[in-house]
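1. Here is the input, now give the coordinates:
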Amino acid sequence: MGKQILQEMCINQSDLQPRWRQWGEEVKNLDTIVVKRCLRPVDFDEIVTTEIHHFSDASTIGYGQCSYLRLIDRNQRVHCSLIMARARVTPIKPVTIPRLELMAALVSVRIRSALLEDLDITNFIEWFWTDTRVVLGYIGNESRHFHIFVANRIQQIRDHTEPYQWNYIRSADNPADMASRGATPMKLMNRKMWLDGPNFLWDSNVPFVPCQKEDQV
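-> Just a heads-up that it's a prediction; the model follows:
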């Protein structure tokens, strides 16, 4: 939220000092947020499935993503934890929401590359999630020619991922909504989904809604 306030000050030249002070006071509450360092519970048995789920989202004020490690042990117990997230403010020059959603999806792909270098894991599966079918249509389309802005980002996404890895998620279930809209420390504390991922990741079977080539954009 600090970045959003700074950007608004640059655009509007308005007095946002009260909001800035309030944000500064709220930041002090970050000390009360506890994040477990270990991604694997101490009582977990032998891991049989390892997945990384990347979620992206965009709004009029920002866009971003968050990634979760999902583990399943041989007793079919499931554990999920946040491993990385990234948030950015929208460009000063107006950009349409579908393009911002595409930019958010590309951030997920770039974070994926960073995680592959940092995580010491093998034999894992990756999935990507977005709450806009327009982006899924972009990624799954193999025949339509797009404007260079869209085409370049689609190419980067498809250079590192396959269309079948991309899935649709309802906005209400998308944890990346907090990355795109910003959140106070108190809101982070009260949103279990941010640190633990959406509830469906804790189910034994994840309800995939894959990208389809016939999606219209």
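2. can we go C-alpha only for contacts and neighbour counts from here?
-> Noted.
3. Spatially central residue in the protein, please.
-> Residue closest to the mean C-alpha point of the chain, counted by CA atoms, centre = their mean, is residue 65 at 2.3 Å.
4. Give the next helix or strand downstream of the helix or strand harbouring it.
-> Using DSSP states H and E, residue 65 sits within strand 62-73. Next along the chain after strand 62-73, taking DSSP H and E as the criterion, comes strand 78-89.
5. what helices or strands is that next one leaning on?
-> Contact here means 3 or more CA pairs under 8 Å, 6 or more residues apart in numbering; DSSP states H and E; on that basis strand 78-89 packs against helix 2-12, strand 62-73, helix 177-181, helix 192-196.
6. Distance to residue 119 added to those, as a markdown table?
-> Output for the helices and strands packed on strand 78-89, formatted as a markdown table (distance: least, CA to CA, whole Å):
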| stretch | distance to residue 119 |
| --- | --- |
| helix 2-12 | 28 |
| strand 62-73 | 10 |
| helix 177-181 | 22 |
| helix 192-196 | 18 |
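7. Tell me which of those lies nearest to residue 141.
-> Comparing the helices and strands packed on strand 78-89 by their distance to residue 141 (CA to CA), the top pick is strand 62-73, with 22.8 Å.
8. quick revisit: buried stuff in the strand holding residue 65?
-> Buried positions in strand 62-73, judged by neighbour count with 16 or more other CA atoms under 10 Å: 62, 63, 64, 65, 66, 67, 68, 69, 70, 71, 72.
9. Which among the helices and strands packed on strand 78-89 is found nearest to residue 159?
-> strand 62-73 (18.9 Å).
10. so what does the closest one touch, helix or strand wise?
-> If you count contacts as 3+ CA pairs under 8 Å, 6+ apart, strand 62-73 packs onto strand 47-58, strand 78-89, helix 97-118, helix 177-181.
11. what residues are up against residue 46?
-> Residues in contact with residue 46 (CA atoms under 8 Å, 6 or more residues apart in numbering) are 73, 74.
12. please give me the structure for this one as well, since I'd like to look at both together:
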Amino acid sequence: MQGKALLRQITTEQEQSDWDVPLPEEKKMQWKLWKDSLLELEQLNIPRPYVSVSLSATKRREICIFSDASTMAIAYVAYLRVIDTEGQSHVGFLMGKSKLAPRPAHTVPRLELCAAVLAVEMADMITTELDIEIHAMNFYTDSKIVLGYIHNASRRFYTYVANRVTHIRKSTCPEQWHHISTDKNPADHGTRLVPAAALKQTNWFVGPSFLRKPETKETTQVETFELIEPDQDKEVRPQVTVCRTIVTRDSLGTHRFERFSSWKSLTRAIGKLICLARSSCRATNTDQRSNDHLEQAKVTIIRCVQQEVFKEEIQGLLKKEEISQHNSLKDLYAKQWKQVQSLADIFWKRWRQEYLVIFQPCKKWQDDKPNLQVGDVVLLKDSQAHRNEWPIGLIVGTDPSSDARVRKVEVRIVRQGIPKVYARPISEVVLLLSKG
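-> Now for the predicted structure:
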């Protein structure tokens, strides 16, 4: 981190002059000291295995991720904590990362929240790459403000905080987030200028000591955090008090309809009530027709009856619940559907028996009418097909009798892309279009 911070400082100052201008002696000395300090990394050893025991022989495995931020940098580091069969804890370094804080500078709470978001993204990446079962995922931060943001369920935030809290809660739940003091937080070292020689003396690679305890309340206790001074926090939206008026509408009650002797008198009475209600309303539409109140009265009466008879069914539909197969409302719809189908069958039957036959009047040969001829387009009757699926064909041959009358024709039709020719009496064809 020391090198990243120094490079940013040098490049920022160099922007005010030419790129090839030599560094000031002070900056040159700082850069040389940092570069020479990297030689200490040769003495740093990191064990290859995560822990000293076989992962397959452990009974519990946890991932613990720590995050921290300062005005200079953001850091997050992850450890694998396992419990062996004897109840002993073992901790291994998984990965860690630090980056410079964005410019222009943000507030520390915002930077801490960004660190928490990056910790969640690291957790998603680790769980994807590890080929072992993880029983728990815990997150730690030393910012109680951020913990208040994550645990909040009563106040709303402005866009910056709201988007990041939503991202965090999409992958984690508030119970996974815990507080840790700054002096125990290993991620704190990633936000400071720690020389390479001093890394061995930090807990960056080994994690905090409480992770190595067999059982710790710090990792199992469920904590809740409140917002810290939300009325003074600029990230929290102010509360707005809203008064709501609830208007209840009582049904007319179908028992009132029993006072009327006929449907006509009932609709007239309800229509008069509608007219009185309209006249007392200042927003009355004077362009409405004089008898539309009767139509509205009919709708009102029917709706009132439906709401009483099918009260439970209507409430279930509003809640998008499934209606039982033996429900009376479903039976009503089934009856209406059958009625519609029956009316459709009646229509097509009458269309075939009363309308279609006019194209072929059954009369004796008293009038001299032209014979069917080759090239005429006809409708071919088919007792095996549905009434509206009779095929259309083309006459390709005629068979006149001794009196020169054509009483039998050959009709070519196409079914499923295959042409076929049928011989039919003219009583079974209907002329649609004459060639002449």
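13. Of the helices and strands packed on strand 78-89 of the first structure, which is nearest residue 128 of the first structure?
-> Among those, strand 62-73 comes nearest to residue 128 of the first structure, with 9.0 Å by CA to CA.
14. just to revisit the earlier point, between the helices and strands packed on strand 78-89 of the first structure, which one is closest to residue 31 of the first structure.
-> helix 192-196 (15.3 Å).
15. Would you mind listing the outside residues contacting that closest one?
-> Defining contact as CA under 8 Å, 6+ apart, one finds that helix 192-196 of the first structure is touched by 35, 68, 80, 81, 82, 175, 176, 178, 188, 199.
16. Kindly recompute the last result at 10 Å.
-> Around helix 192-196 of the first structure, the neighbours that count as contacts under CA atoms under 10 Å, 6 or more residues apart in numbering are 34-36, 66-70, 79-85, 173-179, 187-189, 198-199, 202.
17. which of those residues are buried?
-> Neighbour counting over the contacts of helix 192-196 of the first structure (16+ other CA under 10 Å) leaves 66-70, 79-85, 174-179, 188-189, 198, 202 as the buried ones.
18. Would you mind giving the residues in the first structure matched to stretch 301-309 of the second structure?
-> Across the first structure, nothing matches stretch 301-309 of the second structure (TM-score structural alignment).
19. Check stretch 146-165 of the second structure too.
-> Counting by TM-score structural alignment, stretch 146-165 of the second structure corresponds to 135-154 in the first structure.
20. Kindly report the same for stretch 205-213 of the second structure.
-> Stretch 205-213 of the second structure maps onto residues 195-203 of the first structure, going by TM-score structural alignment.
21. So residue 58 of the first structure sits against residue 107, correct?
-> No. Using CA atoms under 10 Å, residue 58 of the first structure is not in contact with residue 107, being 11.0 Å away.
22. Could you pull out the residues contacting both of those two?
-> 64, 65, 87, 88, 101.
23. check contacts around the first one.
-> Taking CA under 10 Å, 6+ apart as the contact definition, residue 64 of the first structure lies against 55-58, 85-90, 100-101, 103-108, 176-182.
24. aligned partner of it in the second structure?
-> In the second structure, residue 64 of the first structure lands on residue 75 (TM-score structural alignment).
25. Look up the closest residue to its match, ignoring the ones flanking it.
-> Once flanking residues are discounted, residue 75 of the second structure sits nearest to residue 98: 4.1 Å by CA to CA, 6 or more residues apart in numbering.
26. And that neighbour, what's its match in the first structure?
-> Looking across to the first structure (by TM-score structural alignment), residue 98 of the second structure lines up with residue 87.
27. Test my guess that residue 84 of the second structure contacts residue 91.
-> No. Residue 84 of the second structure lies out of contact with residue 91 (CA under 10 Å); the separation is 11.2 Å.
28. what do the two both touch?
-> The contact lists of residue 84 of the second structure and residue 91 share residue 61, where a contact means CA under 10 Å, 6+ apart.
29. Need the nearest residue in space to residue 207 of the first structure, chain neighbours excluded.
-> residue 200 (7.4 Å).
30. show me the contacts for that neighbour.
-> Here residue 200 of the first structure is in contact with 173, 206, 207 (CA under 10 Å, 6+ apart).
31. With residue 191 of the first structure instead?
-> Per CA under 10 Å, 6+ apart, neighbours of residue 191 of the first structure: 175, 178, 183, 185, 197.
32. what do you get for residue 8 of the first structure?
-> Going by CA under 10 Å, 6+ apart, the list of residues near residue 8 of the first structure reads 2, 14, 15, 16, 61, 92.
33. My guess is the first one contacts residue 23. True?
-> Yes. The pair residue 2 of the first structure / residue 23 is scored as a contact, 6.9 Å apart, by CA under 10 Å.
34. what do those two both touch?
-> With CA under 10 Å, 6+ apart as the test, residue 2 of the first structure and residue 23 both reach residue 184.
35. Can you tell me the element the nearest residue to residue 142 of the first structure once chain neighbours are set aside falls in?
-> With sequence-adjacent residues excluded and distances taken as CA to CA, 6+ apart, residue 142 of the first structure is closest to residue 213, at 7.5 Å. Counting by DSSP H and E, there is no helix or strand that carries residue 213 of the first structure.
36. so how far is residue 143 of the first structure from residue 213 of the first structure?
-> 10 Å (CA to CA, to the nearest Å).
37. Can you pick out the residue with more neighbours from the two?
-> Using other CA atoms under 10 Å, the more surrounded residue of residue 213 of the first structure and residue 143 is residue 213, with 16 against 7.
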